[in-house]
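>>> okay, predicted coordinates and the sequence, questions at the end:
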Amino acid sequence: MTDAPIRDAATVVVLRDGAAGPEVLMGQRGATAAFMPSKFVFPGGALDPGDADVALAAPLAPECTARLGPLAQALAAAAIRELWEETGLPLGTPGVWRSPAPDDWRGFAARGLVPDPGGLRFIFRAITPPGRPRRFDARFFLVEAGRLHGPCDDFSAACEELSHLQWIPLAEVRRFDLPFITEVVMAEVAAIAAGAPFDSVPFFDNSGDRPEFQRIA
């Protein structure tokens, strides 16, 4: 059996302060989903061809751009688009689009917003191991909920890809059915939330025959 092609992808970890401490936004994938069925995950998905053409209100932070390479701006757009589609929460700033918004951005643009990646922080990268029905080269971004435009509990504009959208305290997240890599990312998020120094990005590279762990300086 031939392994599935590896697709570039972006995932967003939204963090906020809750009554019981730091919280992250997660939802549950459908039971019949081909990839990670029934698991609780962060919003995210594959890069679309049009993501590279989306005009952003501001550039990514320079250190993120340097670590992400040529796909930096497209991945940032994909992260904001996936967050919008799966949760209905816009990461944007008031502005006017330079050209008509693509179909999957029309609801976002209708709010008078332009995607703004200024608050995104690249914190993790992982490539899905061989043998899975779908494989992704996923870049994980962290963003503070305060960067969202509008109420962060209003999921009314979300699509149906994720159910049970909710803010989960970091102290309770392991009670949920998580993919292994999500548990690893959660440990990184918890360390960042606790103020641990962050000078490189963990990278689980499963692109070859043997898994490798690296750090992107």
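On my side now, so go ahead. Numbering: from 1, shown residues only.
>>> C-alpha from now on. contacts and neighbour counts both.
OK.
>>> packing partners of the helix or strand where residue 136 lies?
For residue 136, the host element (DSSP states H and E) is strand 135-144. Applying 3 or more CA pairs under 8 Å, 6 or more residues apart in numbering; DSSP states H and E, we find strand 135-144 packed against strand 6-18, strand 121-127.
>>> ok now it, how far from the chain's centre?
Distance, stretch centre to chain centre, for strand 135-144: 4 Å (CA atoms, centre = their mean, to the nearest Å).
>>> which among the helices and strands packed on strand 135-144 is found nearest to residue 194?
Ranking the helices and strands packed on strand 135-144 by proximity to residue 194 (CA to CA) places strand 6-18 first, at 11.8 Å.
>>> next one: that closest one to chain centre, how far?
The answer for strand 6-18 is 2 Å, by CA atoms, centre = their mean.
>>> next, the one to line up against it:
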Amino acid sequence: MGKRHSRHRFMPDVMVFPGGRVDADDHRQPAVSELGATARRMLERRATPARARAIGIAAARELFEETGLVLGEKRGEAVAADLAALHYVCRAVTPGGRPIRFNARFLAAPAEAVHGEIAGSGELERLDWYTPEAAHRHHVADITGKVLVEFLAWLEMSARARSTRALVVFRGMDNRHQER
């Protein structure tokens, strides 16, 4: 996690997970592995198969760009993502009418699947591995706190429960709903 810079227009000075939008190139990037069946199925509830894969590629790319950590293999200045390591946690959509909006998917990967040294691009400050308790001691965005709660619940589930659970989406003012 890291703290967004005070000069950011969107969510300044709050602790967030690394991430960002899907770029056009994310649809064409290689991967060292493809999405697992469960993550793919969950992402494809609200995305085409190509978009679901690009979301995974974007997650690995943003992780690398913002933290220096590699989920996959570094190839030149890019990363060939280990998509099989990704797990779907939840989704969040900002309320309508906001000037800056997002439709974010929150994905997780085992720490063992990531390698490299934490050395970000400057987009996030105070980069580090944080326990949920340590993260909450900082100013976390409201949605980040809610995603941490979902993540902790996900960690407690068996593999079977994770694969069959109802999908969660936060809509509007961070209201928790079951994904339809």
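That came through fine. Since the structure is predicted, the reported quantities are computational estimates derived from the model, not experimental observations.
>>> quick one: closest of the helices and strands packed on strand 135-144 of structure 1 to residue 107 of structure 1.
Closest approach to residue 107 of structure 1 among these is made by strand 6-18 (19.2 Å; CA to CA).
>>> residues in contact with the helix or strand just after that closest one?
As assigned by DSSP H and E, the chain's next helix or strand after strand 6-18 of structure 1 is strand 21-29. Residues from elsewhere that reach strand 21-29 of structure 1, judged by CA atoms under 8 Å, 6 or more residues apart in numbering: 13-17, 36-43, 161-171, 193.
>>> one more time with 7 Å, if that's ok
With CA atoms under 7 Å, 6 or more residues apart in numbering as the test, strand 21-29 of structure 1 has contacts from 13-17, 37-43, 161-170.
>>> all strands for structure 1, in order.
For structure 1, strands defined by DSSP state E occupy the ranges 6-18, 21-29, 40-41, 44-46, 92-94, 113-115, 121-127, 135-144, 162-169, 201-205, 212-216.
>>> what comes up buried for the second one?
Spelled out, it's strand 21-29 of structure 1. Neighbour counts using 16 or more other CA atoms under 10 Å place 22-29 of strand 21-29 of structure 1 among the buried residues.
>>> kindly report the same for stretch 157-174 of structure 2.
Within stretch 157-174 of structure 2, the residues that qualify as buried are 162-163, 167-171, 174, counting by 16+ other CA under 10 Å.
>>> longest helix of structure 2?
Counting residues, the longest helix found in structure 2 (DSSP state H) is helix 49-67.
>>> got the contact list for that helix?
So helix 49-67 of structure 2 is contacted by 18-20, 22, 26-27, 35, 40, 43-44, 69-71, 79, 81, 83, 118-121, 123-124, 127 (CA under 7 Å, 6+ apart).
>>> quick one: it to strand 78-82, angle?
120 degrees (axes from the mean of the first three to the mean of the last three CA atoms, to 10 degrees).
>>> find out how far helix 49-67 of structure 2 is from the centre of the chain, if you would.
Worked out by CA atoms, centre = their mean, helix 49-67 of structure 2 lies 8 Å from the chain centre.
>>> ditto for stretch 48-55 of structure 2
On CA atoms, centre = their mean, the centre of stretch 48-55 of structure 2 falls 14 Å from that of its chain.
>>> so where is the strand holding residue 136 of structure 1 in structure 2?
Using TM-score structural alignment, the residues of structure 2 aligned to strand 135-144 of structure 1 are 101-110.
>>> over to stretch 118-126 of structure 1?
So stretch 118-126 of structure 1 is aligned with residues 84-92, judged by TM-score structural alignment.
>>> returning to what we had before: put the buried members of the contacts of helix 49-67 of structure 2 into a ChimeraX selection.
Per 16+ other CA under 10 Å, the buried members of the contacts of helix 49-67 of structure 2 correspond to this ChimeraX selection:
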select :18,19,20,22,26,27,35,40,43,69,70,71,79,81,83,119,120,123,124,127
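>>> circling back: adding distance to residue 178 of structure 1, write the buried residues of strand 21-29 of structure 1 out as JSON lines.
Compiled in JSON lines, the buried residues of strand 21-29 of structure 1 are given as follows (distance: CA to CA, whole Å):
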{"residue": "22", "distance to residue 178 of structure 1": "18"}
{"residue": "23", "distance to residue 178 of structure 1": "15"}
{"residue": "24", "distance to residue 178 of structure 1": "13"}
{"residue": "25", "distance to residue 178 of structure 1": "13"}
{"residue": "26", "distance to residue 178 of structure 1": "10"}
{"residue": "27", "distance to residue 178 of structure 1": "10"}
{"residue": "28", "distance to residue 178 of structure 1": "9"}
{"residue": "29", "distance to residue 178 of structure 1": "10"}
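>>> from residue 203 of structure 1, how far out is residue 214 of structure 1?
5 Å (CA to CA, to the nearest Å).
>>> format the helices and strands packed on strand 135-144 of structure 1 as JSON lines; extra columns: distance to residue 187 of structure 1 and mean neighbour count.
Shown next, in JSON lines, are those (distance: least, CA to CA, whole Å; neighbours: other CA atoms under 10 Å):
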{"stretch": "strand 6-18", "distance to residue 187 of structure 1": "12", "mean neighbour count": "21"}
{"stretch": "strand 121-127", "distance to residue 187 of structure 1": "11", "mean neighbour count": "22"}
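>>> save the ones you listed as a markdown table, and put in distance to residue 70 of structure 1 too.
Output for those, formatted as a markdown table (distance: least, CA to CA, whole Å):
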| stretch | distance to residue 70 of structure 1 |
| --- | --- |
| strand 6-18 | 12 |
| strand 121-127 | 14 |
